[in-house]
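> Here is a sequence together with a model predicted from it:
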Amino acid sequence: MAPNIKIVHNEKLVLGEGPYWDHVAQVLYYVNVLESTIFKYEPSTEKFTQVIVDKDKKSSVSFVIPVEGIKDKFVIGYGNKLALLTWNGISTYPTNLEILISLNEATDTVFNDGKVDARGRLWTGTVFPGVITGSQERRGELYSMNSQEKCVTSHATGIGISNGLAWSTDHKIFYYIDSLNNTVDAFDYNINSGELSNRRIAFDFVKNNLKGFPDGMTIDVENKLWVAAFNGSAVHQVDPETGSLLQSVKFPTSQITSATWGGPNLDELYVTSASHSETGQNFYAGRLFKVTGLGTSGLPGFTVKL
């Protein structure tokens, strides 16, 4: 059966990103990064709600992940800060926003993609905003958050654009994307300590003759990665063990940003996109898509333990 692609949300987002499927609530969260906005989509009612985190839109919102065991609480990437958002899923503005961790202002970087491991440990990386306008400065870092000590630990420096993160189903391998490298990298992962080791290339965009560069990603139950290709009009399913391309799902817009599994059976792939540097008037740019008929599924995402 060929994949079926459907537009879920007709709003044209500037930079749609960070899709997170809440499997318990059966809702999807995602962000419009540059507009400091978080969306909630409930498929059963086809209802959309949104919260504007910064009404002046001076601080980006790069990801949103629910907090374990606490209703209406989320950890978000908020400019160069990690923040605890209180939102009832309905109101236009949040009930509360508490800053958990701030990076040193001198770093001049902001948080980008974020994910949580099986122990509730948040991982997120940064990017120097000038990269968006063509700078090649590698000022970003890859961090994990220690919520008890209100600090972050740096695991990698010299990052260009910190993007996709995923773990193998046995939690022994961590996959990571620095978009400027045009690769998906793999690390051995110690789930108990949160330590990374033995970094190597798992998949290479250039060697596989793929357009664009790798952005966000997710993983399926067979340990195959699904990698969004920004400026590549596709999500690619790849085998990180062999470094081979398995299939490509093509979209009618170029700036594909991320993907996550959702739906009651976790067999629906929700895909975000951007429109901020699209040329012309592409109707499909910046939309939220849903892809079905892919013949595989994912696993539920984890929540942040605070």
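Here it is on my side, so go on.

> rest of the way, CA atoms for contacts and neighbours
Noted.

> Run through who's touching stretch 273-280.
12-17, 253-258, 285-288 (CA atoms under 8 Å, 6 or more residues apart in numbering).

> Out of these, who's the most crowded?
Counting neighbours by other CA atoms under 10 Å, Ile256 leads the contacts of stretch 273-280 with 36 neighbours.

> Would you agree that one is in contact with Val235?
Yes - Ile256 lies in contact with Val235 (CA atoms under 8 Å); the separation is 7.4 Å.

> So which of the contacts of stretch 273-280 are in helices?
Judged by DSSP state H, helices contain none of the contacts of stretch 273-280.

> Identify, from those residues, the entry nearest to Gly216.
Ser258 (4.1 Å; CA to CA).

> just to revisit the earlier point, need the overlap of contacts for Ile256 and Val235.
Ala228, Ala229.

> contacting residues for the residue nearest to Gln148 when sequence neighbours are not counted?
Spatial nearest neighbour of Gln148, chain neighbours left out: Leu306 (7.0 Å); criterion: CA to CA, 6 or more residues apart in numbering. For Leu306, the contact set (CA under 8 Å, 6+ apart) comprises Val67, Glu68, Ser147, Gln148.

> Also Thr109?
Counting by CA under 8 Å, 6+ apart, Thr109 touches Asn80, Thr126, Val127, Phe128, Pro129, Arg139, Gly140.

> ok, now which ones touch the fifth one?
Shown in contact with Pro129 (CA under 8 Å, 6+ apart): Thr109, Val110.

> alright, now check it against this:
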Amino acid sequence: MSTGKVSLVHEFDCSLGEGPHWDDVSQTLLFVDIFKAAVHRWNPTTNIRKSIYLPDSSIGAVVPRKKGGLVVAAAHRFAFVDEETGATETIHEVKQQSPESRFNDGKCDPAGRFWAGTMGLEIEPGKPKRNQGALYCLHKDQNVTRHVAPVDISNGLSWTNDQTVMYYCDSYRYCIDAYDYDVTTGSMSNPRVAYKFNTEGDEIPDGHCIDVDGNLWVAMFFGGKVHQIDPKVGQKIRTIKVSDVALKTTSTCFGGPNLDELYVTSSRNLSVNKVEGDTSGGLFKITGLGARGLPAYVYEG
């Protein structure tokens, strides 16, 4: 089975890149730089990047809004963003588990709700204070509900093609949880472990996406790799090494005209000045995997 061809497609030098979202309409990639509170839209055809810097201390996730513009989970608020002017409008400020908590990752479900979760203050990268996060849902009527708490590091979200199962990762639990999902109401039930990771070493599961066959592609923070997981049977199919330098791989999404290119975000290494060959914080693309993703959902509210 092919491990694919990995290439560094853009040296964004992200402090903490996260939440890639392929915009199928414009054929561009959206993602955030958490600590620079930046939203990036990158065109792989022209290699042109447009960036918006928000007046927040951080930003965890971004998705397009069907009515136009963007929706973000930034610091501790959901907000609309005018992509042309950069102006923001707060939708809702969440009641945090701790004043130091912040949004970390998010994604829209098949009905167009925006799910995003929080985490505690990081004592060091990838190691936050425990039990200070929660998973929230921004509904289409702009009301917000809390669904899972307490959470250590709220991360990957994916839904099956038939819209009946939701996968969720709280990184410090070292597992992917599955929930029965009611797409009509947005309710989660019957939680169970779909896949348990090895807890030896520093690697922790981060963001993930799902392919048309129902397999998850999970970025491993501190590992510089992506695991392909079959959550239906709880087995790892293969591992793709992304980088020996950019070890803080953070999230994944499928993109490209045929949704068969896997994009992987990463976080900057802690060195004060980047040295030659340091690809950390860059954006990677993996081709030739023989897999294809599902179109990403947008916020319908």
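Nice, thanks for sending it over. Not measured: the values here are computed from a predicted model.

> Can you pull the TM-score for these?
Overlay of the two chains. TM-score (TM-score structural alignment, normalised by the length of structure 2): 0.92; 294 aligned residues with a CA RMSD of 1.9 Å.

> Restricted to strands, list the contacts of Thr109 of structure 1.
Applying DSSP state E to the contacts of Thr109 of structure 1, the entries found in strands are Thr126, Val127, Gly140.

> Pretty sure Thr287 is one of the things Asp260 of structure 2 touches, is it not?
Yes - assessed by CA under 8 Å, Asp260 of structure 2 is found in contact with Thr287 at 7.0 Å.

> Which helix or strand contains the closest residue to Thr3 of structure 2 other than its chain neighbours?
Nearest non-adjacent residue to Thr3 of structure 2, counting by CA to CA, 6+ apart: Ile240, 5.4 Å away. Here Ile240 of structure 2, judged by DSSP states H and E, is contained in strand 235-241.

> Tell me roughly how far that strand lies from structure 1 on average.
With mean CA distance after the TM-score superposition for structure 1, strand 235-241 of structure 2 departs from structure 1 by a mean of 0.6 Å once superposed.

> so that strand corresponds to what in structure 1?
Counting by TM-score structural alignment, strand 235-241 of structure 2 falls onto residues 244-250 of structure 1.

> before we move on, back to that, neighbours around the residue nearest to Thr3 of structure 2, how many?
The number of residues packed near Ile240 of structure 2 is 19, by other CA under 10 Å.

> And Thr239 of structure 2, by the same measure?
Using other CA under 10 Å, Thr239 of structure 2 has 15 neighbouring residues.

> returning to what we had before: from the contacts of Leu306 of structure 1, which single one is nearest Lys211 of structure 1?
Scanning the contacts of Leu306 of structure 1 for proximity to Lys211 of structure 1, where the rule is CA to CA, the winner is Val67, at 36.3 Å.

> what number of residues lie near the aligned residue in structure 2 for the closest one?
Aligned counterpart of Val67 of structure 1 in structure 2: Arg65 (TM-score structural alignment). Neighbour count for Arg65 of structure 2, taken as other CA under 10 Å: 19.

> likewise Ser57 of structure 2?
When neighbours are defined as other CA under 10 Å, Ser57 of structure 2 has 13 of them.

> Could you do Thr184 of structure 2 as well?
Thr184 of structure 2 has 9 nearby residues by other CA under 10 Å.

> name the element the spatially closest residue to it that is not a sequence neighbour belongs to?
Nearest residue to Thr184 of structure 2, sequence neighbours excluded (CA to CA, 6+ apart): Ala111, at 7.4 Å. Using DSSP H and E, Ala111 of structure 2 is not contained in any helix or strand.

> can you tell me how far the residue positioned nearest the centre of structure 1 sits from Thr242 of structure 1?
Structure 1 has Gly18 as the residue nearest its centroid, 3.6 Å off, counting by CA atoms, centre = their mean. According to CA to CA, to the nearest Å, Gly18 of structure 1 and Thr242 of structure 1 sit 27 Å apart.

> Ile177 of structure 1 now?
Counting by CA to CA - Ile177 of structure 1 and Thr242 of structure 1 are separated by 17 Å.

> The two: which has the busier surroundings?
Ile177 (29 against 9).

> one step back: surely the match of Val67 of structure 1 meets Val298?
Yes - judged on CA under 8 Å, Arg65 of structure 2 makes contact with Val298 at a distance of 5.7 Å.
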